[in-house]
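Trainee: Okay, sequence plus prediction incoming.
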Amino acid sequence: MRPGATVTVALEPRPTGSWPQPRSSNPMLAIVTSTATDSKGVTRVTVRAARTGAVTITWGPQSAPVFTLRLSVAAYPVQ
């Protein structure tokens, strides 16, 4: 993705409860801009890329995340 772009992740309900709060490994590169859970239990999280580089968004403890999203932010289209 490119700087300024956003991605929204839709997470299905978990049988063990709600999703943990997401964390960016480097908020200078990408930041979680919104998180919301609807009446059906689906959680939507939007992440905005700020600068070029690689960043990881994790849900749960860093040592054993429940879910991991890895993003590469490039200044130009990558094929």
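Mentor: Alright, I've got the coordinates.

Trainee: Please count neighbours and contacts with C-alpha atoms only from this point.
Mentor: Fine.

Trainee: Now do the contacts for Trp59.
Mentor: Trp19, Pro20, Gln21, Pro22, Arg23, Pro65, Val66, Phe67, Thr68 (CA atoms under 8 Å, 6 or more residues apart in numbering).

Trainee: next, the one to line up against it:
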Amino acid sequence: MTVVLEPRAHGSWPQPRSSNPMLALVTSSTTDRRGVTRVTVRAARIGEATVTWGAEGSPRFTLRLSVAAYPVR
């Protein structure tokens, strides 16, 4: 999945951090010259993880992922 974060008034977004890189791996993070940040996260297996931007105790943004199995035909 790709997360698009609008520019921040007080500087760029901090680097994203996954709570479980074995489940939710941040594969790329780029910021364009307008300040728009695009982050690609790859889910590798079933489970739950969070991706946060900012300090652990007070993140600026948190993405909570819940990855479930689905039948393949």
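Mentor: Yep, it's here. For clarity, every value in this text was computed on a predicted model and none was experimentally measured.

Trainee: ok so, going back, need the contacts of Trp59 of structure 1 in CSV with neighbour count, secondary structure and distance to Val7 of structure 1, can you?
Mentor: Listed next are the contacts of Trp59 of structure 1 as CSV, based on neighbours: other CA atoms under 10 Å; DSSP: H, G, I helix; E, B strand; the rest coil; distance: CA to CA, whole Å:
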residue, neighbour count, secondary structure, distance to Val7 of structure 1
Trp19, 18, coil, 18
Pro20, 13, coil, 18
Gln21, 12, coil, 16
Pro22, 22, strand, 14
Arg23, 18, strand, 15
Pro65, 13, coil, 20
Val66, 13, coil, 19
Phe67, 14, strand, 16
Thr68, 15, strand, 14
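
Trainee: Distance of the corresponding residue of structure 1 for Pro7 of structure 2 relative to Asp38 of structure 1?
Mentor: In structure 1, the residue equivalent to Pro7 of structure 2 is Pro13, according to TM-score structural alignment. Per CA to CA, to the nearest Å, Pro13 of structure 1 is found 10 Å from Asp38 of structure 1.

Trainee: This completes my enquiry, with thanks.
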